[in-house]
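Below: sequence and its predicted model.
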Amino acid sequence: MPTYNMHFEITTYSESDNGMHYAEDYSFWKRLIEHFLSGMDTFEIHCWEDEQAVVDEIIQQMKNVICRIEGKVLIVKGEMTDKAKNFLLSNPLNAAGQLKWFSVFLYCNGNILFSSEHYGTEFTGSGLNVEQKEFFISTLPEDISVLEW
């Protein structure tokens, strides 16, 4: 059975006050992330140092996480528990309707199989089967560029 490594990038962005790119609509987020949570054992969330409130929220909601700083990036990593799954699904957007997290990585056995980066405007899937590949394409907005290798 063939597998695919793919990168998807949303090409139409909403306006932002901070110069960052955000999707115009994140209605796809819950369906996409929920699909890829199955079978994952670890999550990792990256935020910029000036987004300390977002990191504090993660720490308050999920007590057993490891936090570290790499340059100007705050990294929170933890076990993929039911509580973590619920957190990723239930409150991902800020007051402006934008994804709170700069990057989200989902791991299985130490390998990153799914990533959402640049505030949910870029996605990578590793070792996708044909159904997962088609799911990505059918779930993301139509205005995406796709790279396959």
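Sure thing, it's come through.

alpha carbons only for contacts and neighbour counts from here, please
Noted.

For the closest residue to K72 other than its chain neighbours, list the residues it contacts.
Setting aside the residues directly before and after it, K72 is nearest to E49 in space (C-alpha to C-alpha, 6 or more residues apart in numbering), at 5.2 Å. Residues near E49 by C-alpha atoms under 8 Å, 6 or more residues apart in numbering: 72-74.

and here's the other structure:
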Amino acid sequence: MGKNLVFQIPAYTKVNSTFPKPSNDNYDYWVPLINYYLPKSDTIEIHCWNEEIEIIREIKCLNINMLEMQDEKITIFKEKKICTLSDYLFNKKLDQNDNFKWFTVNLIYDGVTVFHSGHWGTEFFVPNAEERDILLIKNVIPPETNLHKY
């Protein structure tokens, strides 16, 4: 059995903002992580705050039959992994202000989360990570990233 990993990309927030951005303003780690964990999943789940109207509209415009759930604060989209949605995660991660688009992205296999990205791509959880997983993660995240194994 592997280790559970929690890692947090060093981040900052601009004045009058609560939006975390990587300290180096770079999300280069995102594509290698998604490229590695997407094949291990069969379902994609995206969470957005309800006030993120443009992002929600964009997801709806993908014209895929995603399950949509909404409460008073958050909208959750969930769908089996398909090319359109996978491409969206790879190529459309930043908004017009170069901020990460999605509050949460979960990659799920057979009902179990295999990769969790939270707080706009700055906090992550990977359950049951093997040594090869840990090595890949360490090679793509910024060196000053806090990484905990348990």
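Thanks, I have the structure now. None of these values were measured; they are calculated from a predicted model.

related to what we said a few turns ago, out of the contacts of E49 of the first structure, who has the most neighbours?
L74 (19 neighbours; other C-alpha atoms under 10 Å).

okay, and the helix or strand it falls within goes to which residues in the second structure?
L74 of the first structure is part of strand 73-79, with elements assigned from DSSP states H and E. The aligned range for strand 73-79 of the first structure in the second structure is 74-80, by TM-score structural alignment.

Would you mark the buried spots in that stretch?
Within stretch 74-80 of the second structure, the residues that qualify as buried are 75-80, counting by 16 or more other C-alpha atoms under 10 Å.

what residues does it touch?
Applying C-alpha under 8 Å, 6+ apart, the set of residues contacting stretch 74-80 of the second structure is 42-50, 56, 65-70.

Superposed on the first structure, what's the mean shift for it?
Relative to the matching residues in the first structure, stretch 74-80 of the second structure has an average distance of 0.7 Å after the fit, by mean C-alpha distance after the TM-score superposition for the first structure.

whereabouts in the second structure does stretch 120-134 of the first structure align?
Under the alignment (TM-score structural alignment), stretch 120-134 of the first structure falls on residues 121-135 in the second structure.

Figure out the length between the terminal residues of the matching stretch.
Start to finish, the residues bounding stretch 121-135 of the second structure are 19 Å apart (C-alpha to C-alpha, to the nearest Å).

Relative to the whole chain's centre, how far out is that stretch?
Relative to the centre of its chain, stretch 121-135 of the second structure is centred 12 Å away, using C-alpha atoms, centre = their mean, to the nearest Å.
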